[in-house]
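Peer 1: Below are the sequence and a predicted model for it; my questions follow.
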Amino acid sequence: MSADQYKDLYFSKTGYNVIVINDKTRIPARFKTTFCNSYVEASTDIYNNLLLNMKNSDVTFVVEDTEVPAHRAILSKQSEYFRAMFSNNFIEGRSDKVILKETNLKAFKRVLAYIYTDAMEYKYKNTLPLEEVFEVFACARFYMIPLTLERISYLATGSPDTPCVLLNNALNYPIDELIPFSVDRIQENVSDIIKTKAFESLSLPSLEHVLKTGLDTQESKVFEALVGWMRCHPDSSSSFPELLKHITLYLLEKEHLDILFKPTHLVTRKCIVDLLSDEQVKARKFKKVENQNVITNVRIVEGTLDCRSNSMTPSSNGAIIFDLKQNYLLNCLELTKVITDRYLYTVAVSMDMRSWKYVVESGDKPTMVTFKESVVRFIRIRALYTLDISISANIGAFYITKLEP
């Protein structure tokens, strides 16, 4: 029977008019469903009633020996994978029962719930166990279903170890869209995370990833957290020298380096000597970028950055310190809207955070500051007389070849 022949049919029990989606799927017309190229255009309320409904389904999936009813038109609308599967080019397009191998049943049902209801938390009391998030994302990706992070908004909440667990699994599966999301959550709470067991729970790939990214805190604190991780993971000792390459060791004091050897040696002293020697060679090199702002992907090693308001707050000593991550030859800083006129501040630059050169000693107005060309890696802004301020993050660092008159 053709689709047109179904238009005048009624459900025997309800008496409602029926609009046909295809020869096997019939949905009451009261739901205001339309028929167009076998795709369903309907509200999620309709789909809620159809989810896992065997009576009105036109295909049955077999997942882990369990039958799961579904509707070809709804799945085809949301997934290119199913659209191709149900075409005439594949045997599944003519089969009432389709076996899905290597598919997790619970994850598949939750992906179906997302397709039918446009909400991941449907029927799950607004929570999805964290350990199942990754199976769901992997399943959605395999079946080419556009599941987005916004659909599981509560991933941003939870215990301090939640971002670390997310990153471990995001790299393990891998789920690319979860990787930057997890790193951002770690950065937002980095001061707390590196002090807890959460940091020690990072897998080796996750640890390497966050060290390469650069954590927004002091190098000494990152180093201490790394040493703690190393002592908790002696089975990864062969990777310790490579991990230490992500720490700028020459910024540390001798007493910091000594914790690598007490109570037991994590690496040889020769390893540290060699790493320091390599760093000192690199520290003598610099990059010269003419007439372009080099402040792009920087670290905030003191103070905090609020990405939403694009503002910064100083640390307890009143300072905000940027790490440019490498040496640049600079002769100009743009400080427009850094601090409001009623606050005084100083600005200094350094290569090693030990020796600072002041370029603004008592600033009280937003300005463009030029100075004798210097090799710079760190920029420090320090407010005078107050800590209760918010500083705009609109700062530029340049090597200008020709100053405007």
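Peer 2: Nice, I can see it.
Peer 1: going forward, measure contacts between C-alpha atoms and count neighbours the same way
Peer 2: Will do.
Peer 1: all strands for the stretch 251-400 of the chain, in order.
Peer 2: If DSSP state E, counting those that start in this stretch is used as the criterion, the strands of the stretch 251-400 of the chain fall at 299-302, 304-306, 311-313, 319-334, 345-350, 356-363, 368-383, 391-392, 396-398.
Peer 1: Sorry, slip of the keys, the one I care about is the stretch 1-150 of the chain.
Peer 2: Counting by DSSP E, counting those that start in this stretch, the stretch 1-150 of the chain has these strands, from start to end: 18-20, 26-28, 34-36, 39-41, 59-63, 66-70, 97-99.
Peer 1: Do I have it right that Lys245 meets Ser277?
Peer 2: No - judged on C-alpha atoms under 8 Å, Lys245 makes no contact with Ser277 at a distance of 11.7 Å.
Peer 1: Overlap of the contact sets of those two?
Peer 2: Taking C-alpha atoms under 8 Å, 6 or more residues apart in numbering as the contact rule, Lys245 and Ser277 have no neighbour in common.
Peer 1: Does Gln78 touch Ile145 like I think?
Peer 2: Yes - applying C-alpha under 8 Å, one finds Gln78 in contact with Ile145, separated by 6.3 Å.
Peer 1: In addition, the following structure is provided for comparison:
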Amino acid sequence: MSSSHQYLQTSETKKPTARLGDIEHLTQLSENLSALCLSHEYSDVVFIVEGQKLHAHKVILASRSEYFRALLYGGLKETNQSEIVLNDAPLKAFKILLKYIYTGHMYLMTLKEEIILDTLGLANQYGFLELEAAISDVLKQLLSLRNVCAILDTAHLYGLENLVKVCHSFLDKHASEILAHESFLQLSQSCLVELLQRDSFFAPEVEIFQGVLNWSKVNRDIGDTVLKCVRLPLMTVTQLLSVVRPASIVKPDALLDAIAERTNIRLSSLPYRGQLLMNENVCGPWSGSKVLEGELKEYLLDGDFSAYDMERGYTRHAIVGTGDNGIIVKLGTPSIINHIKLLLWDRDLRSYSYYIEVSMEQKDWVRVIDYSRYSCRSWQYLYFDSRVVQFIKIVGTHNTVNKVFHLVHLEACFEQKIPKMVNDIICPSNNVATLEKSAIVIEGVSRTRNALLNGDTKHYDWDSGYTCHQLGSGCILVQLGQPYIVSSLRLLLWDCDERSYSYYIETSVDVWSWETLVDNTRENCRSWQDITFTPRPVLFIKIVGTNNSANEVFHCVHLECPSHQEGAGTPKPSTSSKTSKEIVSEEAAPLLAPTETATEAEENPVYLDVKNN
């Protein structure tokens, strides 16, 4: 017997994907079924397409398509017919579809685009969803100025939303080119209206008007539906009078209304168009953006947000009050944005207050972020209603150390997913009391500066992994990077033995006015503390211990805000080999007093090593 017999093959000679005893002859099966395609052999139904008879096999078609199952076995009149006329099927596309039904293969790259579109239509009509998606994916790769309008019309006709989105994105990026291309004239009215209504279809409005004018000459008797999508107030008065008026397709009253709107209303209220780049920073030298106002302009957009110190690496402006121009950045192209990310200078504990305004023509400014009443630090994650922007102005209103506003880095983009907002303040769903979100412990005693916020809820013992303060003196004070609307928080009190604590928590947005969050001064609390409350803006969190059943120090291992219970641990058993008497004796050792107010900590932060809990 030949050693090549599959049952006698060793593991070294087997294919990696084959299992012992498996026989796969899929290629032969595909070839045999392919041979039946359009063959009269065993055929029990004939389709007549464009006058040509095409032999087929009911059972194969019914097994591959619900449409054909209903047509051939569902009790319709065609069920008992040996010949079925298909009036709405293109012959070439139907033959290609039959080949796919019998073989599972389709070679699109050898086909003309119009045949591919016809095949897509048949796949949609006959319910071949996987084929429909596959053809759509191929068409996305084949988009060009020559075919995008035809593909968009087809995608719109068959309700292929993903393909429509890709076509729109392509047209957005090539708006000026498509307006001048001959294929634009063949775009259907419904698709053209939908396209022109997009703020991201970005081209000079006079070019859009000229494109619509040319389209209307080819597509007559369509009324003024398309013309209404042209944003006449975005044109200059000169363009309205020299280009629009001579075309004689805009009514005189509409022309006068456009001139009046252009000259009388706020510029920020005009329906601007701008480029839309999803999740891509549009504020950088590569995009043509530049800093117009501010000192040390070269640093803000250089992309370096790690190498900065007291002397370099930031752009600044003096805080002088009303009328301050602040730091102004011009984007290379008018862009649709809803997110700005800032890095405030953060080499010490200082905080800043600021606001942000945007404009299109640097005349009429709209305030999108107002944090002039809040003390913010380090990275700022800011969201607002999407709008077209070309100029961004950041104005510092306060610095807790001096009269200068320092900005290290700026990004602007459009994000598809934005958090829930109340006014211009984020309502986070995940913990923002983290180092990554710029939170910091500004008062409290710890061997490691930010042990409270590092997310470690397992590695703590008698000597480290917690933040504390002396009872009756000071507190644990945490500053978030920016204000948030929150309704819960979670604490882990030190729990390596059976001690209990009493405490209360206050919150503030300005470090001066405090609001009690929870009062557990009469409770014996230990380990994890889950606290919920009415949603409120929070920037500072003050935790004040009032009692410890073992000694005179309040110990907190972890803080998260808002509460995020996933992965939260159970009380951690002690790993110390010391006796309880030794522990109590060491805990009674005197501690140096931490700073007592946020102001003192800001000016002279103190983080003390505590050798004994």
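Peer 2: That came through, no problem. Computed from a predicted structure; not experimentally measured.
Peer 1: follow-up on the earlier one: Val40 of structure 1 is nearest to which of the strands of the stretch 251-400 of structure 1?
Peer 2: strand 304-306 (42.8 Å; C-alpha to C-alpha).
Peer 1: what about Asn89 of structure 1, neighbour count?
Peer 2: As a burial measure, Asn89 of structure 1 scores 10 neighbours (other C-alpha atoms under 10 Å).
Peer 1: That one pairs with which position in structure 2?
Peer 2: When the structures are aligned by TM-score structural alignment, the residue of structure 2 matched to Asn89 of structure 1 is Gly75.
Peer 1: Pull up the gap between Tyr399 of structure 1 and Thr370 of structure 1, please.
Peer 2: Counting by C-alpha to C-alpha, to the nearest Å, the gap from Tyr399 of structure 1 to Thr370 of structure 1 is 9 Å.
Peer 1: SS state for Val164 of structure 2?
Peer 2: helix (DSSP: H, G, I helix; E, B strand; the rest coil).
Peer 1: and it, how many neighbours does it have?
Peer 2: Using other C-alpha under 10 Å, the number of residues around Val164 of structure 2 comes to 22.
Peer 1: didn't it look like it was pressed against Leu157?
Peer 2: No - the pair Val164 of structure 2 and Leu157 fails to qualify as a contact (C-alpha under 8 Å) at a distance of 9.9 Å.
Peer 1: Number of residues surrounding the aligned partner of Val62 of structure 1 in structure 2?
Peer 2: Val62 of structure 1 maps onto Ile48 of structure 2 when the alignment is built from TM-score structural alignment. Using other C-alpha under 10 Å, the number of residues around Ile48 of structure 2 comes to 17.
Peer 1: The closest residue to Ile48 of structure 2 other than its chain neighbours and Gln141 of structure 2, how far apart?
Peer 2: In this structure, Ile48 of structure 2 finds its nearest non-sequential neighbour in Val85, 4.6 Å apart by C-alpha to C-alpha, 6 or more residues apart in numbering. In this structure, Val85 of structure 2 and Gln141 of structure 2 are 35 Å apart, going by C-alpha to C-alpha.
Peer 1: of Tyr399 and Thr370 of structure 1, who's got more company?
Peer 2: Counting neighbours by other C-alpha under 10 Å for Tyr399 of structure 1 and for Thr370 shows that Tyr399 has the greater number, 21 against 17.
Peer 1: List the residues that contact the closest residue to that one other than its chain neighbours.
Peer 2: Spatial nearest neighbour of Tyr399 of structure 1, chain neighbours left out: Leu330 (4.5 Å); criterion: C-alpha to C-alpha, 6+ apart. With contacts defined as C-alpha under 8 Å, 6+ apart, Leu330 of structure 1 is in contact with Lys288, Glu373, Ser374, Val375, Val376, Ala397, Phe398, Tyr399, Ile400.
Peer 1: how close does Val441 of structure 2 sit to Glu586 of structure 2?
Peer 2: The spacing between Val441 of structure 2 and Glu586 of structure 2, counted by C-alpha to C-alpha, is 26 Å.
Peer 1: Just want to know which of those two has more residues nearby.
Peer 2: Under the criterion of other C-alpha under 10 Å, the comparison of Val441 of structure 2 against Glu586 puts Val441 first, with 26 against 14.
Peer 1: now the strand or helix carrying that one: which residue numbers in structure 1?
Peer 2: For Val441 of structure 2, the element it lies in under DSSP states H and E is strand 440-443. Strand 440-443 of structure 2 falls opposite no residue of structure 1 when the two are matched by TM-score structural alignment.
Peer 1: returning to that earlier point: which residue of structure 1 sits opposite the residue nearest to Ile48 of structure 2 in the alignment?
Peer 2: For Val85 of structure 2, the aligned position in structure 1 is occupied by Ile99, per TM-score structural alignment.
Peer 1: would you list the strands of the stretch 1-150 of structure 1 in TSV and tack on distance to Gln326 of structure 1?
Peer 2: Supplementary listing: the strands of the stretch 1-150 of structure 1 in TSV, determined by distance: least, C-alpha to C-alpha, whole Å:
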stretch	distance to Gln326 of structure 1
strand 18-20	64
strand 26-28	63
strand 34-36	58
strand 39-41	54
strand 59-63	52
strand 66-70	55
strand 97-99	55
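Peer 1: so which of those gets nearest His256 of structure 1?
Peer 2: Proximity to His256 of structure 1, assessed across the strands of the stretch 1-150 of structure 1 by C-alpha to C-alpha, is greatest for strand 59-63 (54.8 Å).
Peer 1: right, and Ile60 of structure 2 touches Thr103 too?
Peer 2: No - checked against C-alpha under 8 Å, the pair Ile60 of structure 2 and Thr103 is beyond contact range at 10.6 Å.
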